[in-house]
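# What would the 3D arrangement of this be:
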Amino acid sequence: MATIKDVAKRAGVSVATVSRVINNSSRVTPETREAVTKAQDELNYHPNISSKIALRQDSDIIGMMIADHSDPYFGQMVKVVDQLATKEGMSLIVNAGYRDADRERQCIDELIQKRCRIIIAHSMNLRDDILIRYMANQKSMILINRNLRGFPDRCVYLDDEGGAYLAVKHLIQNGHTKIAYIRSSHQVDDAEQRFRGYVRALEEAGITFNPALVVSEEPTPQGGEQGAETLLGLSQHFTAIACYNDMQAAGAMAILSDNDIRIPENVSIIGFDNTAISRYLHPRLTTIMNPVSAMAISAFSIGLAIVKGEDASVHSRVFTPTLIKRFSVRDLRSF
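Below you'll find the model as predicted:
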């Protein structure tokens, strides 16, 4: 088993430098951090295994890694886990990876070093091989919203492709054939899966995919604004916009309104996630239900069953999206 000295030798630095990297010290250059991280990967070294911390009794701490503290989707997820942890007499630590692979890795390492009894991670940017090593060494680590090969019993996720397919199919059933799509600019699994669902719904309906009607933006209201501005600037006609998530849809709706384009009279729009904002937009947003609370409950329950030595297989792992019909989609068939 590799030691911290082995990592230092492989990276060509001192043991103290490796320790600073492990503890996320700011006194390390990006180049040095990269060299040490690479050495850790090559040697399959994890601080929690090699250090005395791993020999201590586990704490009653639940660790969570989410993508963004400011995103309501993750706020809902954290609230559910916090309530469940409190009922079990446990406390919660939450780190945010902000959709950056290096930051995600630092967050997980911090949670391991704090001896979290259960770790629930929303990791969309770490490579499979890195996550596989973490999962192999952390027996009560649960992934949420990602299906990692080899760990079907500890992955809780949504059928994202099916959800986007359902959204676009709803637009098609309402007579729309010129459907634009604002996808996430992040190269993560759910973004690709939702885009595949968009394309599949078009192909199934015999509608030719038009790449000019697809724009990639941040999964935020600002990203939705930029996406809508780009689409309006194209010489492409569209009657509907499907969005990666509700936050993008909210931003797109604002830009359409600013340009005196009425929703749904002139352009229909559909979101994804059914976050709280979808109910308070005008008009109220048609969207896809992402059962984030149910998935959070399942992730926590699986982790708790593992640490208690109970049967975790009774808890759901794969969740099915559902369509939430509101007022942002117009039926063109009656006109």
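# Please make it C-alpha for all contacts and neighbour counts, starting now.
OK.
# so how far is Ile261 from Met65?
Here Met65 is placed at a distance of 39 Å from Ile261 (CA to CA, to the nearest Å).
# for Gly271, same thing?
According to CA to CA, Gly271 stands 18 Å off from Ile261.
# The two: who's more crowded?
Gly271 (27 against 14; other CA atoms under 10 Å).
# Pull the contacting residues for that one.
167, 242-249, 278, 285-288 (CA atoms under 8 Å, 6 or more residues apart in numbering).
# Which two among the residues you listed are spaced furthest apart?
Ala167 and Met247 (15.6 Å; CA to CA).
# Would you check that Cys107 makes contact with Asp100?
No - with contact defined as CA atoms under 8 Å, Cys107 does not reach Asp100; the gap is 10.5 Å.
# returning to that earlier point: filter the contacts of Gly271 down to just the ones in helices.
The members of the contacts of Gly271 that map onto helices under DSSP state H are 167, 246-249.
# what about the closest residue in space to Ile263 that isn't next to it in sequence, neighbour count?
Once flanking residues are discounted, Ile263 sits nearest to Ser328: 6.0 Å by CA to CA, 6 or more residues apart in numbering. Here the number of neighbours of Ser328 (other CA under 10 Å) works out to 23.
# before we go on, could you also do this sequence so I can check it against the first one:
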Amino acid sequence: MITIKEVAELANVSQSTVSRALNGHESVKEKNRIKVFEAIETLGYQPNAFAQALASNRSHSIGMLVGTFDGPYFGPLMHHVERIVRQKNYHLIITSGHEQHEEEQESIRFLNAKKIDGLVLTSDMLSDAEILQIVEKTPATMLMNRYIPEISDQCICMDNEWGGYIATEYLIKNGHRRIGCITGQLSKIDSRERLQGYRNALAKYEIEYDQNLVIEGRFDHDGNDTAIRRLMDRDDEITAIFCLNDSIALSAYGVCHDRGLTVGEDISIVGFDNHAYSPFMTPSLSTINFPLEEMACEAAKGVLNILNGKPLNNVTKRLFPALMERGSVKDIS
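This next block holds a predicted model:
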């Protein structure tokens, strides 16, 4: 069995240099890092992960809690976090809370049992106080898509309210006044913030808010067809619908088709998130781009900075959405 001593001898460096190189320490000179990994490749050395953890007091694993494994939102988040941490020789352990409070608590207990070094956290169910307790136990934690003042430097937030505003303003500027709104679950903070943006735009353009034009749906597909039909049955003068994510918009396309309405002609629809399929819908969906990749990368970078004793001032903490104008909105002004 190849030992760390043999690697050090072949690379002509100290054993401590080999250890630091394996653990990703930035104090190792690049020329020595190259020599160490060339020696490892030559000898076929496989470091013992458990021994490494004991020696460094680190598991070289980062935990990640997501709401669910379903849908097009969490997949890119997981992918990009994993990509960044693997570049620094960390492994990502992912668990889902299935959008249930007790399951999110259990997921955190599971990750703690794995002796994670850091944590990337998304949660709608845990209270602010519970999240602060988690950060106290695992200081290298970054929180995505949620803001808690006490840990403001460790929160990566997207301005959902602004996204809701610019989506609704886009419809208003195209002449629409009777604008329906189908939310996600109102238990989710991003759904409430996007709805507030809708209300802000109506107020700015002096359009009275009508509760009958707003109905709660879900960010997944479950039950959205029924919600959309109910909304359209309430008011046959609706000319546009703001869907608080693209999955809801996809359901709205189907309901409109069933009713003989052509999206982009008889009715206008705007989505939110800019999922990968939205440009390929017929017509292509006007939507709000959610910078998922940037959010994931900044969160991963933040965790790594904390673990390496670096400040978080180079981590972008506030991200902004952008309007993607496509074919699903008709100008009726």
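# hang on, the earlier thing: for Ile269 of the first structure, see how far away the residue nearest to Ile263 of the first structure is.
As judged by CA to CA, Ser328 of the first structure and Ile269 of the first structure stand 6 Å apart.
# and for the two, which residues touch both?
263, 285-286.
# any idea how far Val303 of the second structure is from Gly260 of the second structure?
In terms of CA to CA, Gly260 of the second structure sits 51 Å off from Val303 of the second structure.
# host element of Ile62 of the first structure?
strand 61-66 (DSSP states H and E).
# How about that strand, which residues are buried there?
Buried residues in strand 61-66 of the first structure, defined by neighbour count with 16 or more other CA atoms under 10 Å: 61-66.
# what's the answer for stretch 149-161 of the first structure, then?
Buried residues in stretch 149-161 of the first structure (16+ other CA under 10 Å): 153-161.
# what does it contact?
Applying CA under 8 Å, 6+ apart, the set of residues contacting stretch 149-161 of the first structure is 132, 135, 141-148, 190, 193-198, 290, 295, 298-299, 302, 312-313, 316-321.
# So which of those residues are in strands?
Judged by DSSP state E, the contacts of stretch 149-161 of the first structure include 141-144, 318-319 as members of strands.
# Kindly reformat these as JSON lines and extend each row with distance to Gln76 of the first structure.
JSON lines is the format used below for these (distance: CA to CA, whole Å):
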{"residue": "Met141", "distance to Gln76 of the first structure": "20"}
{"residue": "Ile142", "distance to Gln76 of the first structure": "18"}
{"residue": "Leu143", "distance to Gln76 of the first structure": "17"}
{"residue": "Ile144", "distance to Gln76 of the first structure": "13"}
{"residue": "Val318", "distance to Gln76 of the first structure": "19"}
{"residue": "Phe319", "distance to Gln76 of the first structure": "17"}
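# a markdown table please, covering the residues you listed and showing distance to Tyr73 of the first structure and neighbour count.
As requested, these are arranged in a markdown table below (distance: CA to CA, whole Å; neighbours: other CA atoms under 10 Å):
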| residue | distance to Tyr73 of the first structure | neighbour count |
| --- | --- | --- |
| Met141 | 21 | 27 |
| Ile142 | 18 | 26 |
| Leu143 | 16 | 26 |
| Ile144 | 13 | 26 |
| Val318 | 18 | 16 |
| Phe319 | 16 | 17 |
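# measure the residue nearest to Ile263 of the first structure to Leu171 of the first structure for me?
10 Å.
# What about the spatially closest residue to Ile156 of the second structure that is not a sequence neighbour, how many residues nearby?
Counting by CA to CA, 6+ apart, Ile156 of the second structure lies nearest to Lys317, which is 4.4 Å off, once chain neighbours are set aside. By other CA under 10 Å, 21 other residues sit near Lys317 of the second structure.
# contacting residues for Lys317 of the second structure?
153-157, 298.
# Which secondary structure element is home to Thr177 of the first structure?
Taking DSSP H and E as the definition, one finds Thr177 of the first structure inside no helix or strand.
# Around it, how many other residues sit close by?
18.
# Go through stretch 87-106 of the second structure and flag the buried ones.
Applying 16+ other CA under 10 Å to stretch 87-106 of the second structure flags 90-100, 103-104 as buried.
# Narrow the residues you listed to those in helices?
Per DSSP H, the subset of those in helices is 103-104.
# and Val94 of the first structure, what does it touch?
Contact partners of Val94 of the first structure, counting by CA under 8 Å, 6+ apart, are 63-66, 78.
# scratch that, Lys5 of the second structure is what I was asking about
By CA under 8 Å, 6+ apart, the residues touching Lys5 of the second structure are Gln15.
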